[in-house]
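Chemist: Dropping a prediction and its sequence here:
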Amino acid sequence: MTVVDHGGLMDRVYRHQRHIYDTTRKYYLLGRDPMIAGLNPPPGASVLEIGCGTGRNLVKAARRYPRASFYGIDISREMLETAGRSISGAGLTDRVRLAFADAAGFDPQRVFGRQGFDRIFISYAVSMIPGWQAVMAQAFANLAPGGELHVVDFGDQSGLPRWFRGGLRTWLGWYHVTPRSDLFDVAARLAQAGGGLTSERRLYRDFAWLAVMGRPAAH
């Protein structure tokens, strides 16, 4: 069996693309801003992004929710370098912390000195993570009581023309991206197993899917 160095792969994929990533991706990474708008963390909340990439989402979320603290992890050191510059340029270094970490084995206490987070979000990363179901399970386990896990990614494009779906899947494959057709099912099972609730939104004729999993509040 071939073992893939996922971090090294992501560095190779984005070593040069990271410089134009946000400019080009805004046209098809749809659903990111609706996801950020739905986070709605309470004052003083902690918010983690898994697979923070260039830091684009962290900057937008930190500006939208000035009373929350933000954290970001990524397995690509190349992307983290760009994210650090973005956050510094936005004047948010006092509210956003970054760390190199593999989401599959992420320990919030070791990395950030925290037991958990009030909100965790994953934007267009589960389609690139080989063990994405385990990553979602780990993220759900890292929620504080009453916390929420928000995941947005490519949907099945069932409402779009067949020629479009085929062309998109081929193009995504060049970048090691695989839409997860069972995203909603996995989200529902996670929430149910944890005694919580889930919601789902199908955006732009199923181009993008947004799943939210809630952990029960402490009694």
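Modeler: Okay, I see it.
Chemist: can we go C-alpha only for contacts and neighbour counts from here?
Modeler: Will do.
Chemist: For the residue sitting nearest the centre point of the chain, pull up the helix or strand it's in.
Modeler: The residue lying closest to the centre of the chain (CA atoms, centre = their mean) is residue 122, at 1.4 Å. Here residue 122 is covered by strand 117-123, with elements defined by DSSP states H and E.
Chemist: could you say what helices and strands whichever helix or strand comes after that strand packs with?
Modeler: Sequence-wise, the next helix or strand beyond strand 117-123 is helix 132-141, with elements assigned using DSSP H and E. For helix 132-141, the elements it packs on are strand 143-154, helix 183-193, judged by 3 or more CA pairs under 8 Å, 6 or more residues apart in numbering; DSSP states H and E.
Chemist: coming back round to it: residues making contact with the strand holding residue 122?
Modeler: Contacts of strand 117-123 with the rest of the structure, by CA atoms under 8 Å, 6 or more residues apart in numbering, involve 32, 39, 41, 45-52, 139, 142-153.
Chemist: now stretch 78-86
Modeler: Outside of stretch 78-86, the residues within contact range by CA under 8 Å, 6+ apart are 11, 14-15, 18-19, 52-56, 59, 73-74, 98-100.
Chemist: So what would you say the end-to-end distance of stretch 126-135 is?
Modeler: End-to-end distance of stretch 126-135 (CA to CA, to the nearest Å): 8 Å.
Chemist: Tell me the gap between it and the middle of its chain.
Modeler: Between the mean C-alpha location of stretch 126-135 and the chain-wide mean there is a distance of 10 Å, by CA atoms, centre = their mean, to the nearest Å.
Chemist: Can you give me the buried ones in that stretch?
Modeler: Taking 16 or more other CA atoms under 10 Å as the basis for neighbour counts, the residues of stretch 126-135 that come out buried are 126-129, 132-133, 135.
Chemist: Which residues does it contact?
Modeler: Residues from elsewhere that reach stretch 126-135, judged by CA under 8 Å, 6+ apart: 6, 103-104, 153-154, 176-180, 186.
Chemist: Which residue ranges of the chain form helices?
Modeler: Assignment of helices within the chain using DSSP state H yields the ranges 6-14, 21-25, 32-39, 56-64, 77-89, 108-112, 132-141, 162-174, 183-193.
Chemist: Residue 206: which of the ones you listed is closest?
Modeler: helix 162-174 (10.7 Å; CA to CA).
Chemist: buried set for the closest one?
Modeler: Within helix 162-174, the residues scored as buried using 16+ other CA under 10 Å are residue 165.
Chemist: Count the neighbours of the residue nearest to residue 69 when sequence neighbours are not counted for me.
Modeler: Excluding the flanking residues, the one nearest residue 69 by CA to CA, 6 or more residues apart in numbering is residue 46, at 4.9 Å. Other residues lying near residue 46 total 21 when counted by other CA atoms under 10 Å.
Chemist: Tell me who's in contact with residue 46.
Modeler: With contact taken as CA under 8 Å, 6+ apart, residue 46 is in contact with 68-71, 117-119.
Chemist: how close does it get to residue 182?
Modeler: With CA to CA as the criterion, residue 46 and residue 182 are 28 Å apart.
Chemist: Next up, a structure to set beside the first:
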Amino acid sequence: MERQLISHIAHYDHPIAAPVSEQNLERLLTRAKLAPGARILDLGCGEAPWVLRALELHPEAVADGVDISEHALTAAQKAADQRGLSDRLGLHHVPAADFTGTEPYDLVLCVGSTHAFDGLTATMQDIRRHLRPGGLALVGEGFWETPPTPEALTKLGANLDDYGDLSATVAQAEDAGYATVYGHTSDLAEWHEYEWSWIGTLTNWALDHPGPDGDAALAAARDHRDMWLNGYRDILGFVTLLLRRTD
């Protein structure tokens, strides 16, 4: 099975696709305090849970969502139709780094998708080109909660310098010309809800679809469980930062 389809299935019961609760997602979006008619961009939007909720919270806003997964964008369009938001949301099937908007945005989101730009620094630089002066970025990124062991790095397929600690991560985000105006650090309950949902949803799907695809999905679920439980659990953290562009 292709990786994008596995991810689509695994996130069915947790479409936020990050270790963030619905309550904290809404808190982060509300703190943006967008003006009427705001323009919003979500880079690596997936099934668009963040940008769809932003449109509900800001009924005069318009938005664009960008992702490379056809499965995710199909689900995003369906969700937008069901919630009556499709007339205010444009979806774009292109790599996030290649997207160019027609006008600057008031808020640019990139939550859990900094890999699309090869890391946080490049992400913040790319977001800046989309933002109006004084505009806001909402960025979710991993950080080392505790120093990773060599075994954890091997499980993750990561290097020590892929992330910093929380302080270094905030400084790295700001270095491209931003000031942090709010933030949320995911707690243990959010991590467990996210991980068990990912693993369990994919496992259930695999058991309901015996055959090569089911076998591949079950193997992916077990590999992910092992990577989490015996790898990055209590080592990898996640922070979502609301940052204001400085000029």
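Modeler: Okay, I see it. Quick caveat, the model's predicted, so the values are computed rather than measured.
Chemist: Check the gap between residue 11 of structure 1 and residue 48 of structure 1 for me.
Modeler: Shown here: residue 11 of structure 1 relative to residue 48 of structure 1, a distance of 21 Å by CA to CA.
Chemist: what lines up against residue 144 of structure 1 once you look at structure 2?
Modeler: Taking TM-score structural alignment as the criterion, the aligned counterpart of residue 144 of structure 1 in structure 2 is residue 132.
Chemist: do you know how far the spatially closest residue to its match that is not a sequence neighbour is from residue 192 of structure 2?
Modeler: By the measure of CA to CA, 6+ apart, the closest residue to residue 132 of structure 2 outside its immediate chain neighbours is residue 104, 5.0 Å from it. When distances are taken as CA to CA, residue 104 of structure 2 and residue 192 of structure 2 turn out to be 37 Å apart.
Chemist: So which bit of structure 2 is stretch 71-79 of structure 1 matched to?
Modeler: The alignment of stretch 71-79 of structure 1 onto structure 2 (TM-score structural alignment) covers residues 64-72.
Chemist: From the opening residue of that stretch to its closing one, how far?
Modeler: Start-to-end span of stretch 64-72 of structure 2 (CA to CA) is 14 Å.
Chemist: One more: stretch 44-59 of structure 2?
Modeler: By CA to CA, the extent of stretch 44-59 of structure 2 from end to end equals 22 Å.
Chemist: Please apply the same query to stretch 91-109 of structure 2.
Modeler: Using CA to CA, one end of stretch 91-109 of structure 2 lies 14 Å from the other.
Chemist: ok so, going back, how about the residue nearest to the centre of structure 1, what's its match in structure 2?
Modeler: Residue 122 of structure 1 maps onto residue 110 in structure 2 when the alignment is built from TM-score structural alignment.
Chemist: same thing with residue 214 of structure 1?
Modeler: In structure 2, the residue equivalent to residue 214 of structure 1 is residue 244, according to TM-score structural alignment.
Chemist: Its match touches residue 179, doesn't it?
Modeler: Yes - between residue 244 of structure 2 and residue 179 there is a contact under CA atoms under 8 Å: 5.2 Å.
Chemist: distance of residue 110 of structure 1 from residue 99 of structure 1?
Modeler: Remark: distance between residue 110 of structure 1 and residue 99 of structure 1 (CA to CA) = 11 Å.
Chemist: sorry, back to before: more neighbours: residue 11 and residue 48 of structure 1, which one.
Modeler: Between residue 11 of structure 1 and residue 48, residue 48 has the larger neighbour count (other CA under 10 Å), namely 27 against 17.
Chemist: Let me see the contact set for the equivalent of that one over in structure 2.
Modeler: The pairwise alignment with structure 2 assigns residue 48 of structure 1 to residue 41, based on TM-score structural alignment. By CA under 8 Å, 6+ apart, the contact list for residue 41 of structure 2 reads 51, 63-66, 105, 107-109.
Chemist: go with 10 Å
Modeler: With contacts defined as CA atoms under 10 Å, 6 or more residues apart in numbering, residue 41 of structure 2 is in contact with 51, 62-66, 89-91, 101, 104-110, 127, 130-131, 137.
Chemist: Can you turn the buried subset of the residues you listed into a selection I can paste into PyMOL?
Modeler: A single PyMOL command suffices to select whichever of those are buried according to 16+ other CA under 10 Å:
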select buried, resi 51+62+63+64+65+66+89+91+104+105+106+107+108+109+110+127+130+131+137
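Chemist: about what we covered before: list only buried entries from the contacts of stretch 126-135 of structure 1.
Modeler: Among these, those scoring as buried are 103-104, 153-154, 177-180, 186 (criterion: 16+ other CA under 10 Å).
Chemist: any chance of those residues in JSON lines, with distance to residue 92 of structure 1 too?
Modeler: Listed next are these as JSON lines, based on distance: CA to CA, whole Å:
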{"residue": "103", "distance to residue 92 of structure 1": "23"}
{"residue": "104", "distance to residue 92 of structure 1": "27"}
{"residue": "153", "distance to residue 92 of structure 1": "26"}
{"residue": "154", "distance to residue 92 of structure 1": "29"}
{"residue": "177", "distance to residue 92 of structure 1": "30"}
{"residue": "178", "distance to residue 92 of structure 1": "33"}
{"residue": "179", "distance to residue 92 of structure 1": "32"}
{"residue": "180", "distance to residue 92 of structure 1": "33"}
{"residue": "186", "distance to residue 92 of structure 1": "34"}
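Chemist: closest to residue 64 of structure 1 among those?
Modeler: Using CA to CA as the measure, the one of those that approaches residue 64 of structure 1 most closely is residue 153, at 21.2 Å.
Chemist: how far away is residue 50 of structure 2 from residue 149 of structure 2?
Modeler: Residue 50 of structure 2 is 33 Å from residue 149 of structure 2, where distance means CA to CA.
Chemist: how big is the angle separating the longest helix along structure 2 from helix 3-10?
Modeler: Counting residues, the longest helix found in structure 2 (DSSP H) is helix 188-208. With axes from the mean of the first three to the mean of the last three CA atoms, to 10 degrees applied, the angle from helix 188-208 of structure 2 to helix 3-10 works out at 110 degrees.
Chemist: What is helix 188-208 of structure 2 packed up against?
Modeler: Helices and strands touching helix 188-208 of structure 2, as assessed by 3 or more CA pairs under 10 Å, 6 or more residues apart in numbering; DSSP states H and E, comprise helix 3-10, helix 212-227, strand 236-245.
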